[in-house]
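The sequence and its predicted three-dimensional model are supplied below.
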Amino acid sequence: MFWLLFCIFFAACFGAGITGGLFAPGPWYRQLTKPWFTPPDWVFPVTWMVLYICMAVAGARIAMAPNNGIAMAFWSLQIAFNGLWTPVFFGLKNIRLGMAVVGFLWLFVLSSILAMWQVDLIAALLFVPYLLWVSIAAALNAEVWRLNPEVARNPPEPPR
């Protein structure tokens, strides 16, 4: 049962993660001024793969646990906002709205940890590196906004 649930949760993570391929950074992002702590490009897919595996394991563990309703609801919210950030930031090229999305994502990841803590300690701990990574992503988004105020105020028109 665990492996079936793991595959279902991993499919949800894969669905969120595939937006990275559909809305790749591209020239617009490369031209932005980025903070000194921006990781190299190769770090992102490696980190996300590890995090998605941890998230799927945590989801499967929570799904098998009794009294899991709140934790499952927050798991669902966080994966929805996880999949939303890339299309907003890279697809719409909207830095400010991206900041709002990553802010909600951070809140839902933290809420997931707190809810999971009540149900399965290991699942909660598996989300801690994710919260750290989303904190880094939020700091990157905020700094890109600060360093590129004109682009943030006037995002380019999305292609039709």
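Here it is on my side, so go on. None of these values were measured; they are calculated from a predicted model. Residues are numbered from 1 along each chain as shown.

Please make it C-alpha for all contacts and neighbour counts, starting now.
Fine.

does the closest residue to residue 137 other than its chain neighbours sit in a helix or strand, and which one?
Distances taken as CA to CA, 6 or more residues apart in numbering place residue 102 nearest to residue 137, at 7.5 Å, with adjacent residues excluded. Following DSSP states H and E, one finds residue 102 within helix 95-117.

So which bits of that helix are buried?
95-96, 98-117 (16 or more other CA atoms under 10 Å).

now swap in stretch 134-142 and tell me
Residues 134, 135, 137, 138, 139, 140, 141, 142 are the ones in stretch 134-142 that count as buried (16+ other CA under 10 Å).

Use this one as the comparison:
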Amino acid sequence: MMKTLVTNLRYQMTKHQKILALLGWILTCFGTSAIGAAGSLQAKSFYAGLTQPDWAPPGWLFGPVWTILFAMMAIAIWRVCSIATRNESRIATLLFLAQLALNALWSWLFFAWQSGSWAFVNIILLWGLIVSCIVFFWRTSKLGSLLLVPYLCWVSFAAMLNYSLWQMNTNILS
């Protein structure tokens, strides 16, 4: 009975609405990427000028990785919102938009404002919100949840890199 009630509360989107929703999420995710990129205009030379750990990836790797991750993120939130109840969709959207905001802010903190400490605080909060999204998405869409796992792995790696760069470059990254 309860399962039937929950199913009835789900909003059924038409195929046209689903396509528009996917395009909207793609634009939202890549719009966030553009905001972050605006804070990273000098990232290439800045990153190259930092003392780096031996395991730091080359600067050229970040663009392709983030492109794939933002595409996967858009599909993840779209998948969840296209099958969730309205309430689940609202919560998923708020969690997702919050982590997107922190994602964009990180580039500004680290590259534009050269604050290794605040960038590290930001990335830890971002990590927690990604975990929250994964857990929340799991209830509605296992696929949507799993699509965020590579993002969590990359942000985990980025957090370690952020911390290492901050510690190795305290004269630059206050």
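Yep, that arrived. As the structure is a prediction and not an experimental result, all values here were calculated from the model.

Please state their TM-score.
The TM-score (TM-score structural alignment, normalised by the length of structure 1) is 0.89; 153 aligned residues with a CA RMSD of 1.4 Å.

got the contact list for the helix holding residue 102 of structure 1?
Helix 95-117 of structure 1 has contacts (CA atoms under 8 Å, 6 or more residues apart in numbering) with 62, 68, 70-71, 74-75, 77-78, 81-82, 84-86, 88-89, 123-125, 127-128, 130-131, 134-135, 137-138, 141-142, 144-145, 151-153, 155.

One more: stretch 137-150 of structure 1?
Under CA under 8 Å, 6+ apart, the answer for stretch 137-150 of structure 1 is 32-35, 37-38, 95-96, 98-99, 102-103, 106, 151-152.

7 Å instead?
32, 33, 34, 35, 38, 95, 96, 99, 102, 103, 152 (CA atoms under 7 Å, 6 or more residues apart in numbering).

got it, and stretch 15-24 of structure 1?
Under CA under 7 Å, 6+ apart, the answer for stretch 15-24 of structure 1 is 79, 82, 83, 86, 87, 90, 91.

Also stretch 42-52 of structure 1?
Taking CA under 7 Å, 6+ apart as the criterion, the residues outside stretch 42-52 of structure 1 that touch it are 10, 13, 130.

Can you list which of these are found in helices?
10, 13, 130 (DSSP state H).

To which residue of structure 2 is the second one aligned?
Okay, so that is residue 13 of structure 1. Under the alignment (TM-score structural alignment), residue 13 of structure 1 maps onto residue 29 of structure 2.

go on, residue 115 of structure 1?
When structure 2 is aligned by TM-score structural alignment, residue 115 of structure 1 is paired with residue 136.

Could you do residue 48 of structure 1 as well?
Match for residue 48 of structure 1 (TM-score structural alignment): residue 66.

Could you do residue 148 of structure 1 as well?
Looks like residue 148 of structure 1 aligns to residue 169 there (TM-score structural alignment).

Quick check: the gap between its match and residue 32 of structure 2.
27 Å (CA to CA, to the nearest Å).

So for the two, which sits in the more crowded spot?
Taking neighbours as other CA atoms under 10 Å, residue 169 of structure 2 and residue 32 compare with residue 32 leading, 20 against 16.

what's the spacing between the more buried one and residue 3 of structure 2?
For residue 32 of structure 2, the distance to residue 3 of structure 2 equals 36 Å [CA to CA].

Likewise for residue 150 of structure 2?
Distance from residue 150 of structure 2 to residue 3 of structure 2, by CA to CA: 31 Å.

In three-state terms, label the residue nearest the centre of structure 1 for me.
Taking CA atoms, centre = their mean, the centroid of structure 1 lies closest to residue 82, which sits 3.5 Å from it. Here residue 82 of structure 1 is helix, with the state taken from DSSP: H, G, I helix; E, B strand; the rest coil.

neighbours around residue 151 of structure 2, how many?
With other CA under 10 Å as criterion, residue 151 of structure 2 counts 20.

isn't the match of residue 13 of structure 1 right next to residue 74, touching?
Yes - counting by CA atoms under 7 Å, residue 29 of structure 2 touches residue 74, with 6.0 Å between them.
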